[in-house]
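*Asks:* coords please:
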Amino acid sequence: MTPALALFYGGLVRSKNVLSTFMHSFFALGLVTIQWVVIGYSLSFAPTVGGWIGGLDHMFLAGVGLEPRSGQTIPHILFMVYQLMFAIITPALISGAFAERVKFSSYVVFTLAWTTLVYDPLCHWVWGPGGWLGARGALDFAGGTVVHLSSGISALVFALVLGKRLGYPKQKMLPHDLTMTLLGAGMLWFGWFGFNAGSALTSGGLASLAFVNTHIAAGAGALAWATIEWVRHKKPSALGVASGLVAGLVAITPAAGFVGPMAGLGIGLAAGVVCYLGVLLKSRVGYDDALDAFGVHGIGGALGAVLTGVLASTVWNSAGQDGLAFGNTGLFIENLLSVVVAGVYAAGVSFVLLKIIDKVMGLRPAPEMEQEGLDITLHGEEAYATAGIGMRPAPDEVEPSAVKAPVVVAEVAPGE
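*Replies:* Here you go, the predicted structure:
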């Protein structure tokens, strides 16, 4: 799913920043993998320390072998690597907010620290043995709060701390390749079946339910988003369909194994509408969430978690709980609490991390580097070779006289 996310995000940026955007996802595949097998899995799933964090029992995968964990049927090592998928894609989602304007070294430090200090504790609170939110009864089938809300809220904080892209919003910053984005969206839709149905940890009825709900919600989200565009602008867009289906996938994630298909349909429709409105916030409020990580993942994750507390039914999953719609206010309150706690915690830790990193090493490249594009200035390469040249020297290898002058881009007035 993370390479699919790279395609989805990569098509939405300008051509001079495609590879730098891809790197935010692909580098996470390696970085978070090593963090997870050394310490992350243990902090998330080892026996609890007061309900707040896992212990060090599984550092360097100690005790993670071929036998199943307690209460499971799949090998422990398979469960570990399956959970790694969630750990990798969560910080990669945040990159949608800071695309086109962050130093790569700062991204690396933030991703490593955020995974350790935000993702691992939240994962333990909700899914770990003895985690305090899970023990209170909060339900999150496949990551509404753990993955999407935490990354979306952190993305908003990152966008606010980092500031806007040069020229935004006066200069139009159009996607350079929507076919790439649509390909990524299709791969995400397919991969999400493993994301949600796989969370059943066994084949059978529960996995089938999650699979069906995932597909229905994605279709409903795409339809809702495109319909709003059709009514407002007289033209349904391909990007709107892609954004809507992802919104539906995000919102159904916490509910996938706890609600019936018609509830899944309702969640998908609601996500298409609410996330569309959420994306409009950035132009109204004035922050630059470049690729709508908060508007889709933050708002969609929160919506899905709350609606799980409303629509969950033991008719479909006897191991779950009935929601508010079936007379149980307790689940609704616990899921609402999990949204507030996860959101505040992720936002607070992200803010502190960003301020420290900015103070020590800086968050943004020099303005002239942003202007030329991060592919060349940070990675020394181009996605689309010009004049037969596919590689250029890194900035520190270029003679001062050879550095290009900043390009002056004319401002585009609204409506032009």
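*Asks:* all contacts plus neighbour counts: C-alpha atoms, from now on.
*Replies:* Fine.
*Asks:* Ala135 should be in a helix, yeah?
*Replies:* Yes - counting by DSSP: H, G, I helix; E, B strand; the rest coil, Ala135 is part of a helix.
*Asks:* residues in contact with it?
*Replies:* Val126 (C-alpha atoms under 8 Å, 6 or more residues apart in numbering).
*Asks:* helix, strand or coil for the residue lying closest to Phe104 once chain neighbours are set aside?
*Replies:* Closest residue to Phe104 apart from its sequence neighbours, by C-alpha to C-alpha, 6 or more residues apart in numbering: Leu378 at 7.1 Å. Classification of Leu378 by three-state DSSP places it in helix.
*Asks:* and Leu378, how many neighbours does it have?
*Replies:* 22 (other C-alpha atoms under 10 Å).
*Asks:* quick one: it and Leu5, what's the gap?
*Replies:* Leu378 sits 21 Å away from Leu5, going by C-alpha to C-alpha, to the nearest Å.
*Asks:* for Asp322, same thing?
*Replies:* For Asp322, the distance to Leu5 - C-alpha to C-alpha - is 34 Å.
*Asks:* please generate a structure for the following sequence too, so the two can be compared:
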Amino acid sequence: MKKLLAILLAAVTVGFGSGAWADDKMAESAPVAATSTDVAPATGIPAIAPAADAVAPVVAPTPNKGDTTWLMVATAFVILMSIPGLALFYGGLVRSKNMLSVLMQVFVVFSLISVLWALYGYSVAFTEGNAFFGSLDKLLLKGVTVESLAATFSKGVVLPELIYVAFQGAFAAITCGLIVGAFAERIRFSAVLAFMVIWFTFSYLPMAHMVWYWAGPDGYLSAEAAEKLNATAGFLFQKGALDFAGGTVVHINAAVAGLVGAFLVGKRVGFGKDSMAPHSLTMTMIGASLLWFGWFGFNAGSALEANGTAALAFVNTWLATAAAALSWMGAEWLFKGKPSMLGAASGAVAGLVAITPACGFVGVGGALTIGLLAGVICLWGVNGLKKMLGVDDSLDVFGVHGVGGILGALLTGVFTSPGLGGSGIYDYVANKVADNYSIVDQVIVQATAVGVTLIWSGVVAFVAFKLVDVVIGLRVPEDEEREGLDITSHGESAYHY
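*Replies:* This is a model prediction of the structure:
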């Protein structure tokens, strides 16, 4: 028995020793890999350069559950901004006889654009095509599965593509909803829907593609690779335009369409003579508060990751909005003698609009400055500029979203400067913030983006409204307008007394 145990023990010892010896020999014979500063395309992690005859394993990136959860929450926040946030904000500003019509327009436009986004919108905006339009490769979300991934702004960091689709779709829906405030209380419901289909297709989608479409950061491994990838990006992305969460794509784009609509639909019956005061500032305040809450998803969600940039966008959104509410209220108090709830709420929305393109790029000081300026300048936009234009922009869409969006887009070029506390522009080839930021050069780029948006949206909106006017007619009859659109267009009333 003792001999048997001795033999077994010897066999085990030899077995382990042989395995260790084999491992040592493999380690000795393996080529020594030289370290490299290259970045592995699939992971973004500093890689080890393999020998010529070795095969480097490719590790597929995996979505981080925290990033995915954050974008789901942010998407829900953006939906909250539209329904009920924007609907209540606008609804409270109109007369009681038109409250339901505004709620219907925002609610149904949100639904319509959501469906169109899945049918073809996402494909046109966020696939590779030319500098202005994407392809039709993802019609009906073809190929978008639970396994497909979308890039973020960090190498090797990805998201499930489905939640990226939903996040961007919520942006498209609220952008179209913003437009209805410009011609509220006198437009045909069918005309609103027909116009939205045309404008969404030929203005929102190309603007989103021009500003936001790119191949993602992972392929930016050399100057040559970067040049090739940039050539596949959207027109304004190639120019270097900065728009973190939609100053051009959302606010200026929608505001111009609204302004064109206000001109072409015409002024409300009794405008300048009859009282058209908001019927419920309580509803407007609730709506503004929901907008402010949801805007954290709108802006901080645009970081696409739960990281420091998202936190910066969150804080900037909070502070710029507060500063704008105070500056609008203070200026109104100074010139009119009394601070108003409408002024404070309008100022908050102006701050939200102005900080949107800048929120992930500027420091806190820049955000506070943008907010303070937005409150005062947008106050002028809804009073002085509106009178100069001679237009009945019912709910001051251009005065707030147009003026605030232009201001924010231009000041993004100023306060993104590292010298003023901004983030600068990240160089994905060098994997660091680029040197020698030029405020003047970037402001010129920003102004170019603003100009393209004004012209593109204005032309598309003009053509779309004219087509709808010929086929359907833009405006309800005068007797229906006087009675109110709630009853005449929808057969219902928002209130029963």
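*Asks:* quick one: contacts for the aligned partner of Gly51 of the first structure in the second structure?
*Replies:* Counting by TM-score structural alignment, Gly51 of the first structure corresponds to Ala131 in the second structure. Applying C-alpha under 8 Å, 6+ apart to Ala131 of the second structure gives the contacts 209-210, 232-235.
*Asks:* quick one, longest helix in the first structure?
*Replies:* Ranked by residue count, the top helix of the first structure under DSSP state H comes out as helix 329-360.
*Asks:* and that one, what does it pack onto?
*Replies:* Secondary-structure packing of helix 329-360 of the first structure (3 or more C-alpha pairs under 8 Å, 6 or more residues apart in numbering; DSSP states H and E): helix 104-114, helix 132-136, helix 150-162, helix 299-311.
*Asks:* what residue in the second structure is paired with Lys234 of the first structure?
*Replies:* Per TM-score structural alignment, Lys234 of the first structure is aligned with Gly337.
*Asks:* neighbours around that match, how many?
*Replies:* 10.
*Asks:* cool, and the one 3 residues further on?
*Replies:* The tally of other residues near Ser340 of the second structure (other C-alpha under 10 Å) stands at 15.
*Asks:* the residue mapped onto Leu303 of the first structure from the second structure - nearest residue in space that isn't next to it in sequence?
*Replies:* Leu303 of the first structure maps onto Leu407 of the second structure when the alignment is built from TM-score structural alignment. Using C-alpha to C-alpha, 6+ apart and skipping the chain neighbours, the partner closest in space to Leu407 of the second structure is Ala354 (6.3 Å).
*Asks:* ok, that neighbour to Gly343 of the second structure distance?
*Replies:* Note on Ala354 of the second structure: its distance to Gly343 of the second structure, by C-alpha to C-alpha, is 16 Å.
*Asks:* what does Phe189 of the second structure give?
*Replies:* Phe189 of the second structure is 29 Å from Gly343 of the second structure, by C-alpha to C-alpha.
*Asks:* is it correct that Ser36 of the second structure falls within a helix?
*Replies:* No - according to three-state DSSP, Ser36 of the second structure belongs to no helix; its state is strand.
*Asks:* ok, it - contacts?
*Replies:* Counting by C-alpha under 8 Å, 6+ apart, Ser36 of the second structure has contacts 46-49.
*Asks:* ok so, going back, can I assume the residue nearest to Phe104 of the first structure is in contact with Ser106?
*Replies:* No - judged on C-alpha atoms under 8 Å, Leu378 of the first structure makes no contact with Ser106 at a distance of 11.8 Å.
*Asks:* mutual contacts of these two, please.
*Replies:* With C-alpha under 8 Å, 6+ apart, Leu378 of the first structure and Ser106 have no common neighbours.
*Asks:* put together JSON lines for the contacts of Ala131 of the second structure, with neighbour count and distance to Val414 of the second structure on each row.
*Replies:* Output for the contacts of Ala131 of the second structure, formatted as JSON lines (neighbours: other C-alpha atoms under 10 Å; distance: C-alpha to C-alpha, whole Å):
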{"residue": "His209", "neighbour count": "29", "distance to Val414 of the second structure": "24"}
{"residue": "Met210", "neighbour count": "29", "distance to Val414 of the second structure": "22"}
{"residue": "Thr232", "neighbour count": "19", "distance to Val414 of the second structure": "27"}
{"residue": "Ala233", "neighbour count": "27", "distance to Val414 of the second structure": "24"}
{"residue": "Gly234", "neighbour count": "28", "distance to Val414 of the second structure": "23"}
{"residue": "Phe235", "neighbour count": "24", "distance to Val414 of the second structure": "22"}
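*Asks:* tell me where the second structure has strands.
*Replies:* In the second structure, the strands defined using DSSP state E lie at 34-39, 46-49, 149-151, 158-160, 426-427, 432-433.
*Asks:* the ones you listed into CSV, with extra columns for distance to Gly294 of the second structure?
*Replies:* CSV is the format used below for those (distance: least, C-alpha to C-alpha, whole Å):
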stretch, distance to Gly294 of the second structure
strand 34-39, 37
strand 46-49, 37
strand 149-151, 23
strand 158-160, 21
strand 426-427, 28
strand 432-433, 30
